[in-house]
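>>> got a predicted structure here, sequence first:
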Amino acid sequence: MKLLILLSRVPWPVEKGDKLRAFHQVRCLSELHEIHLFALTNRKNTHIAKEKLSKYCKSITIVRISIVTKIWYVFLALLTGKPLQNGLFYSRKAKKRLATLVEQVQPDHLYCQLIRVADLAKTLSIPCTIDYQDAMSTNMLRRKKASPLLMKPVMDMEYRRLVNYEQKVYHQFDHHTIISLPDKNLMPCRLKDSIHLIPNGVDYTYFSPMEGPKEVDIVFTGNMGYPPNIDACEFLIQEIIPLVKQRIEGVNVMLAGANPHPRVQRLASPTVEVTGWVDDIRDCYARSRVFVAPMRIGTGLQNKLLEAMAMQIPCITTPLANSALGGTHGENILVGETAQEIADQLVMLLSHKEKATAMGRAGHQFVRQHFSWEESSKQLSRIMSSTTQQKP
């Protein structure tokens, strides 16, 4: 079928979780359907992204939204009670371009990623599916607790608006998807039982075990401008690592990922490397002895855990992150909540090479068995095709 995919961001490069999910869904769905991609951006130069995506798409439409336009529609969202993020990803020009594309292409189905673009698709009379991805309202509530005092009223307002909008937008779409069962259970929709689980996967041709010297003791990766990752970095360096150093001298840490926030940059020291953007994140995993994801806020499945486990790196995380992953503590992953618990687990893995190696192998087998972009995309395709087949 002709599948129109609507995204709030151009899915290349894949330095953010929503872009990573979108890219691999485009890649895999292109094997089954004719893909027409419509994405928003604030960047002027997108030719590299278009070149990368063109092998999977019949057509690519990218609409740039200027900063002035964003400010205007955020202001309108503020007045109308909609989530502010809806204003960030809306413009009248984009809505008209999308309507024109639908007229020209006559797609059989529309797939929207994230509720922030739902307003663009509101008046289109074609079968459609929304990917909630995460329980966004709960994500905002958890971020509020760790945000600066002056930001708490704004975060609280956005949380309440997201709760209302997640319920309201449900009826606009024929099908609804989300990444994990914990996120599904957190959704405020009365009909949430009908939301389909479409988990993320791993590109195993790219993320696979690599041989090489282990120069880094502990690594944490991610978009370092994202609030849950900022909080995790501070928790790791300020609370966990001092406990580790009481028992193991000279421990070094790598915080690897794009857009490091000033709070993350301030954590850099002779034993803490803040890399910023890296061309190949696999090198960071391969050089490291242990991966830790000390997540205290946020929602959704942590792609960083899937990648590290796919590369056979022993992993430690929190109950919050493992609730979506579904790993088994002590078998294929270690799970700790307090700084002391995580520090103890780091010391154990750093001190016992055989146990660390066994944990890495078990984690690798676990993700290979449960997380596949190809399989989850086939499941998504079946969901969307069922609606298309029911239409006259």
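Perfect, I can see it now. Bear in mind the structure is a predicted one, so any value in this text is a computation, not a measurement.
>>> every contact and neighbour count from this point should use C-alpha atoms.
Will do.
>>> quick one: residue 165 from residue 119, how far?
11 Å (Cα to Cα, to the nearest Å).
>>> quick one, which of those two is more surrounded?
Between residue 165 and residue 119, residue 165 has the larger neighbour count (other Cα atoms under 10 Å), namely 21 against 16.
>>> element containing residue 77, please.
Per DSSP states H and E: residue 77 is located in helix 67-80.
>>> off-centre distance for that helix?
Chain-centre distance of helix 67-80: 25 Å, with Cα atoms, centre = their mean, to the nearest Å.
>>> after that helix, which helix or strand is next?
Next along from helix 67-80, by DSSP H and E: helix 84-88.
>>> which strands or helices does that next one pack on?
helix 67-80 (3 or more Cα pairs under 8 Å, 6 or more residues apart in numbering; DSSP states H and E).
>>> what comes up buried for the helix it packs on?
By neighbour count on 16 or more other Cα atoms under 10 Å, the buried set for helix 67-80 is 69, 70, 73, 74, 77, 78.
>>> what about residue 382, how many neighbours?
Residue 382, neighbours per other Cα under 10 Å, totals 12.
>>> for the residue lying closest to residue 313 once chain neighbours are set aside, helix, strand, or coil?
With sequence-adjacent residues excluded and distances taken as Cα to Cα, 6 or more residues apart in numbering, residue 313 is closest to residue 360, at 4.8 Å. Secondary structure, DSSP: H, G, I helix; E, B strand; the rest coil: residue 360 is helix.
>>> next up, a second structure to put side by side with the first:
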Amino acid sequence: MSHAKPALLLLVHRIPYPPNKGDKIRSFNLMKALSAQYDIHLGCFIDDPFDQQYIPTLSQWCKTVFCINLNKWRAKLAGLSGFISNNAITLPYYYHAALASWVKQTVQAQHIQHVLVYSSSMAQYVDTTTYQQLIRVIDFVDIDSDKWRQYADKSTGIKRWFYQREARLLQQYETRVCQRFNASLFVSDDEASAFRCLVSPALHNRVHSVLNGVDTDFFSPTASFDAVNLPSHYIVFTGAMDYWANVDAVCWFCQNIWPSLKQRYPELHFLIVGGKPSSEVRALAQQLGVVVSGRVNDIRPYIAKARFAVAPMLIARGIQNKVLEAMSMNKAVVCSAMAMEGINAPLSPGAIVADGTEHFIQACITLLQQPLQHCDNRQWIIDNFTWQQTLTALPQFISGDSAI
């Protein structure tokens, strides 16, 4: 007779399925791994109507599911209340009374003892004395407050003031959550170390890294996938194209790198592959040779046929899934130092870190002039970044064995 599994409350700011963008890839794999040991009760938001169709699929991993549609205009208005309460706007943006009510009922009805919160914005649902007896673990993923700080550094005027305010208040909240929760997880050793510098030494042993991984069977050069009609010579960038860091990266690339490459290699194309391209990204398609795909069913064909992948991130935290996926398909990559942070692959002809315009142009030209005869990127991923390897310690944190 099989024993009943303990119940786990999982709170995520975006539905963790399908795993088709950075945060959803991580939250899905955490959910999938924990479902082997726990009955998962999932509360989450849906910010893309396209994802509504996947709610029934979650029953493969979850005992119960409670989804709330995130109306962005309503959320933005709610976020402004942060100015009245002197809170980071991120918190009221992601607050919904119905979800708070569901959390309270679920904790009582399901005798919840274990909670995993994904991202700082969801901690508020269990960040009260009512829940202090539970084992509460937060996966910050990366330091959100530092992203706002980076945004501030790249902005001026009222935007700069607004972003600086959000960075300051969100960092205060992140610190408070770390004090109250049993364990705080981050996506890389670098990110965990950076966060330890922001909190008192007494909290350092509550801060841990759980690295991102990649599905090496799915992202494999030998995997079979549907053929796509593609240019014969192109380089590729993949990612959610409404995400500011990705928008910033491709705009910088098209302005500073692409004209030199296109002039030198007239047949070359640059493919920007990912859903919900912003107006700035769509405008890039006016440049000769730039193709903006929009949402695609499968990004693997686009990576597989590319000469190499680029990740010229100027704003970044944590580990870039786009780099892991390209490397898992044994594709050469040209990255900024920020994009390679946390992956730390040894520098090689197939894994080039290039910062600054001239360096990045030269790295691309090198790969275009001499196609690689041998690439070790996939082996590095297999040795270091399968989900089975990276999630080994996760159950210990959730059970409380490694927590304070």
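It's in. This structure is a prediction, so every number in the text was calculated from the model and none was measured.
>>> TM-score, when you put one on top of the other?
Remark: TM-score between the superposed chains equals 0.92 [TM-score structural alignment, normalised by the length of the first structure]; 386 aligned residues with a Cα RMSD of 2.2 Å.
>>> quick revisit: make CSV out of the buried residues of helix 67-80 of the first structure and add distance to residue 339 of the first structure.
Compiled in CSV, the buried residues of helix 67-80 of the first structure are given as follows (distance: Cα to Cα, whole Å):
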residue, distance to residue 339 of the first structure
69, 44
70, 40
73, 42
74, 39
77, 40
78, 39
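>>> mind listing the helices for the stretch 51-200 of the first structure?
Ranges of helices within the stretch 51-200 of the first structure are 67-80, 84-88, 92-105, 136-145, 152-168, 181-186, based on DSSP state H, counting those that start in this stretch.
>>> out of those, which comes closest to residue 326 of the first structure?
Across the helices of the stretch 51-200 of the first structure, residue 326 of the first structure has its closest neighbour in helix 181-186 (9.8 Å, Cα to Cα).
>>> returning to that earlier point: ok, which of the helices of the stretch 51-200 of the first structure comes nearest residue 344 of the first structure?
When these are compared by Cα to Cα, helix 136-145 sits nearest residue 344 of the first structure, at 26.0 Å.
>>> what's the average distance of that closest one to the second structure?
Helix 136-145 of the first structure differs from its equivalent in the second structure by a mean of 1.5 Å after superposition (mean Cα distance after the TM-score superposition for the first structure).
>>> check which residues of that helix are buried.
Those would be 136, 137, 138, 139, 140, 141, 142, 143, 144, for helix 136-145 of the first structure by 16+ other Cα under 10 Å.
>>> from those, pick the one nearest residue 10 of the first structure.
residue 136 (19.9 Å).
>>> contacting residues for the closest one?
With contact taken as Cα atoms under 8 Å, 6 or more residues apart in numbering, residue 136 of the first structure is in contact with 162, 299.
>>> just give me the match in the second structure for it.
In the second structure, the residue matched to residue 136 of the first structure (TM-score structural alignment) is residue 144.
>>> from residue 117 of the second structure, how far out is its match?
14 Å.
>>> before we move on, the earlier item: from residue 342 of the first structure, how far out is the residue nearest to residue 313 of the first structure?
Applying Cα to Cα, the value for residue 360 of the first structure to residue 342 of the first structure is 17 Å.
>>> same check, this time on residue 175 of the first structure
On the measure of Cα to Cα, residue 175 of the first structure and residue 342 of the first structure end up 40 Å apart.
>>> do the same with residue 49 of the first structure
Residue 49 of the first structure is 39 Å from residue 342 of the first structure, by Cα to Cα.
>>> which one of these two is surrounded by more residues?
When residue 49 of the first structure and residue 342 are compared for neighbours, residue 342 comes out ahead with 25 against 13, by other Cα under 10 Å.
>>> so what does the more buried one match up with in the second structure?
Here residue 342 of the first structure is matched to residue 360 in the second structure, going by TM-score structural alignment.
>>> tell me which element that match is part of?
Per DSSP H and E, residue 360 of the second structure falls inside helix 357-369.
>>> helix/strand/coil for residue 352 of the second structure?
strand.
>>> you'd agree it is up against residue 365?
No. In terms of Cα atoms under 8 Å, residue 352 of the second structure does not count as a neighbour of residue 365; the distance is 11.8 Å.
>>> what does the helix holding residue 360 of the second structure rub up against?
256, 257, 260, 261, 307, 308, 334, 349, 352, 354.
>>> for stretch 238-247 of the second structure, same thing?
The contact list for stretch 238-247 of the second structure, computed with Cα under 8 Å, 6+ apart, reads 21-22, 272-278, 280-281, 294, 299, 313-316, 322.
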